[in-house]
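>>> Predicted model follows, preceded by the sequence.
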Amino acid sequence: MDNDAQPLAPLLRKLISLGPVTQGEVAATEALPLTLCEYRPGYEIVRERDRPAQACILLSGMCCRFKIIGDGDRQINSFHIPGDMPDLQSLLLHQMDHGLLTLTRAKVALVPHPTLLQLVAAYPRLGLLLWRDTLIDGSIFREWMCSIGRRSARVRVAHLICELFLRYRNVGLVEDMTMPFHLTQTHIGDAQGLSVVHVNRVVKSLKRDGLISLSNRRLTIVDWESLTQIGDFDEAYLHLTPES
């Protein structure tokens, strides 16, 4: 699907990866009234304690959910790629308990909450697919807890790379074994509970061992089997369908 012709193409790819979608459901999704926005890196789309009246759909770029803890340090709770609706929970939880931050230049579509509620009332299966998506979010949170609590730094970083690769591939943004990679070492450290020095050491070791290569904000996985072994990676928690 062409993003210029249909701005919601990333969301439609995501929905189709979650389960069967009819032409009527596609048409209803494409007909959603949108406010299209472009944000610079480091822009807070939503702040903690906000009460949003609309949900955002990430069309391009990357963003993250995050919290600032008492001493001012940042904990990144999740990374989001095109097709994701990272503040969908605001549809039912009326106050945000975290912020949503762009990590790159990002294009976003904003959809009013009442419109989304009308869509899922008219097309209940779309509501189930969005529910499935939030359940998968929860599964990813649980896996991140295991990484931060029990895995070594090298395992954590390898695991994260494997996860992002499959998520990008799931929405058609991988070429061969190469994916977009906009994360800095600070982003990875804030997500995985590691210092920048530690992340730098791990990334260098993965490159030195011939597992990955990095160039121009693109990451290529050179040895998938070895990387998954090092990362203790089992894709079951992503709940990918056979079609995706």
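That came through, no problem. Every value quoted in this text rests on a predicted model; they were computed, and no experiment measured them.

>>> CA atoms for contacts and neighbours, from now on please.
Fine.

>>> Contacts only, for Leu11.
Applying Cα atoms under 8 Å, 6 or more residues apart in numbering to Leu11 gives the contacts Ile57, Leu58, Leu59, Pro82, Gly83, Asp84.

>>> nope, Leu194 is what I was after
Counted by Cα under 8 Å, 6+ apart, Leu194 has contacts Ala153, Ile188.

>>> which SS class is it?
Of the three states, Leu194 takes coil under DSSP: H, G, I helix; E, B strand; the rest coil.

>>> what's the closest non-adjacent residue to the residue most central in space within the chain?
Compute the mean C-alpha point of the chain, and by Cα atoms, centre = their mean the closest residue is His80, 2.2 Å away. Spatial nearest neighbour of His80, chain neighbours left out: Cys63 (5.2 Å); criterion: Cα to Cα, 6 or more residues apart in numbering.

>>> circling back to that earlier point, tell me which of the contacts of Leu11 is nearest to Val197?
Pro82 (29.3 Å; Cα to Cα).

>>> All the helices of this protein, residue numbers only.
9-18, 23-30, 113-122, 124-150, 153-170, 185-192, 196-208, 224-230 (DSSP state H).

>>> CSV please, covering those and showing distance to Arg49.
Converted to CSV, the helices of the chain look like this (distance: least, Cα to Cα, whole Å):
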stretch, distance to Arg49
helix 9-18, 26
helix 23-30, 29
helix 113-122, 17
helix 124-150, 20
helix 153-170, 28
helix 185-192, 21
helix 196-208, 29
helix 224-230, 38
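
>>> next, the one to line up against it:
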Amino acid sequence: MPSAPDQHAMTMVIRKLKSIAPLLDTDRRAIESLPVRIHNLDARQDIVRDGDKPSHCCLIIDGWACRYKLLSQGKRQILSFHIAGDIPDLQSLHVPTMDHSLGTLTKATVAFIPHDSLRDLTVRHPGIAAIFWRDTLIDAGIFREWLVSMGQRSAFEHVAHLFCELYLKLQAVGLAGNYRCPLPVTQADLADALGLTSVHINRVLQEMRGKTLITLRSRTLVIEAWDELLRISEFDPTYLHLERRAAA
């Protein structure tokens, strides 16, 4: 019988998968039976590194993580943020060598799931394989939106767009509501994700506060003017393909 931490791990991934696609009871039970190893990690700790050949996938149970690339001069580009329920290195099932790193941004609890167990699961349950495929396709859609923001949105629009995205992703798995969500990342993290400087990020956040669009304190983001943030960033949630959204 799975232990309490194992059950919590599977609850989080099931919640995430149900937010993007219907999940049969038989598939849910199969996911719940997966073997996992639970690890508690410190903030700023690598989970898997560029060039590694992992034998397992990582499920985020609690805390935040990010995909990133590190250049030789020490410059970091954050490629995506990840929250509880995400399996950010799912592609390692089929692409054996990591072409980027995955690390924690905060203290985090993660579950390692063996590749062999996941491959067997997808063979026995094609519905789960389809949902995993959908998850990676949604990831690709998020990458496209980030690329548009990098190339065409102003810094103000870019930050606004990211805040809308993060809020909806957190809301979909029950980690946000009433236009309030955790945001336990630094201005340096935001700068590395958005291709801006920390000084520029600070100016944008100050302007957003001045316009009463957001409140940001104690690692919590409160969106004071949701419709205005949507309008400014031209945010269209279609690319997130959320099957289920809780009430705001």
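Received, thanks. Worth saying up front: this structure is predicted, and the values here are computed from it rather than measured.

>>> could the contacts of Leu11 of the first structure go into TSV alongside neighbour count?
What follows is these, written out as TSV (neighbours: other Cα atoms under 10 Å):
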residue	neighbour count
Ile57	24
Leu58	25
Leu59	24
Pro82	26
Gly83	21
Asp84	22
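
>>> Which of those residues sits closest to Thr115 of the first structure?
Ile57 (13.6 Å).

>>> What's Ala27 of the first structure aligned with over in the second structure?
Matched to the second structure by TM-score structural alignment, Ala27 of the first structure sits across from Arg29.

>>> give the contact list for that match.
Per Cα under 8 Å, 6+ apart, neighbours of Arg29 of the second structure: none.

>>> still on that earlier bit, spit out the contact partners of the residue nearest to His80 of the first structure.
Residues in contact with Cys63 of the first structure (Cα under 8 Å, 6+ apart) are Phe79, His80, Ile81, Leu100, Leu101, Thr102, Leu103, Thr104, Ala106.

>>> so how far is Glu225 of the first structure from the fourth one?
I take that to be Leu100 of the first structure. Leu100 of the first structure is 33 Å from Glu225 of the first structure, where distance means Cα to Cα, to the nearest Å.

>>> Who has more neighbours out of these two?
Shown here are Leu100 of the first structure and Glu225; by other Cα atoms under 10 Å, Leu100 has more neighbours (25 against 12).

>>> so who does that one touch?
Counting by Cα under 8 Å, 6+ apart, Leu100 of the first structure makes contact with Glu44, Ile45, Val46, Arg47, Cys63, Cys64, Arg65, Phe66, Pro86, Asp87.

>>> ok, and the most crowded of those residues?
When neighbours are counted as other Cα under 10 Å, the busiest of those turns out to be Cys63, with 27 neighbours.

>>> what's the counterpart of that residue in the second structure?
Checking TM-score structural alignment: Cys63 of the first structure goes with Ala65.

>>> Pull the number of nearby residues for the aligned partner of Ile76 of the first structure in the second structure.
Using TM-score structural alignment, the partner of Ile76 of the first structure in the second structure is Ile78. Close neighbours of Ile78 of the second structure, defined as other Cα under 10 Å, add up to 20.

>>> pretty sure Ile78 of the second structure is in contact with Tyr68, am I right?
Yes - look at Ile78 of the second structure against Tyr68 with Cα atoms under 8 Å: they come within range, at 4.3 Å.

>>> any idea how far His113 of the first structure lies from Val155 of the first structure?
39 Å.

>>> swap in Gln6 of the first structure?
For Gln6 of the first structure relative to Val155 of the first structure (Cα to Cα), the value is 39 Å.

>>> And those two? Which one has more around it.
Val155 (19 against 11).

>>> And the more buried one? What does it align with in the second structure?
So Val155 of the first structure corresponds to Glu157, using TM-score structural alignment.

>>> who touches that match in this structure?
Counting by Cα under 8 Å, 6+ apart, Glu157 of the second structure has contacts Ser149, Ile232, Ser233.

>>> Give me the nearest residue to the corresponding residue of the first structure for Trp226 of the second structure, chain neighbours excluded.
In the first structure, Trp226 of the second structure lines up with Trp224, judged by TM-score structural alignment. Leaving aside its chain neighbours, Trp224 of the first structure sits nearest to Leu211 (7.3 Å; criterion: Cα to Cα, 6+ apart).

>>> how close does the aligned residue in the second structure for the one you found get to Leu175 of the second structure?
Alignment note (TM-score structural alignment): Leu211 of the first structure maps to Leu213 of the second structure. As for Leu213 of the second structure, its distance to Leu175 of the second structure is 21 Å (criterion: Cα to Cα).
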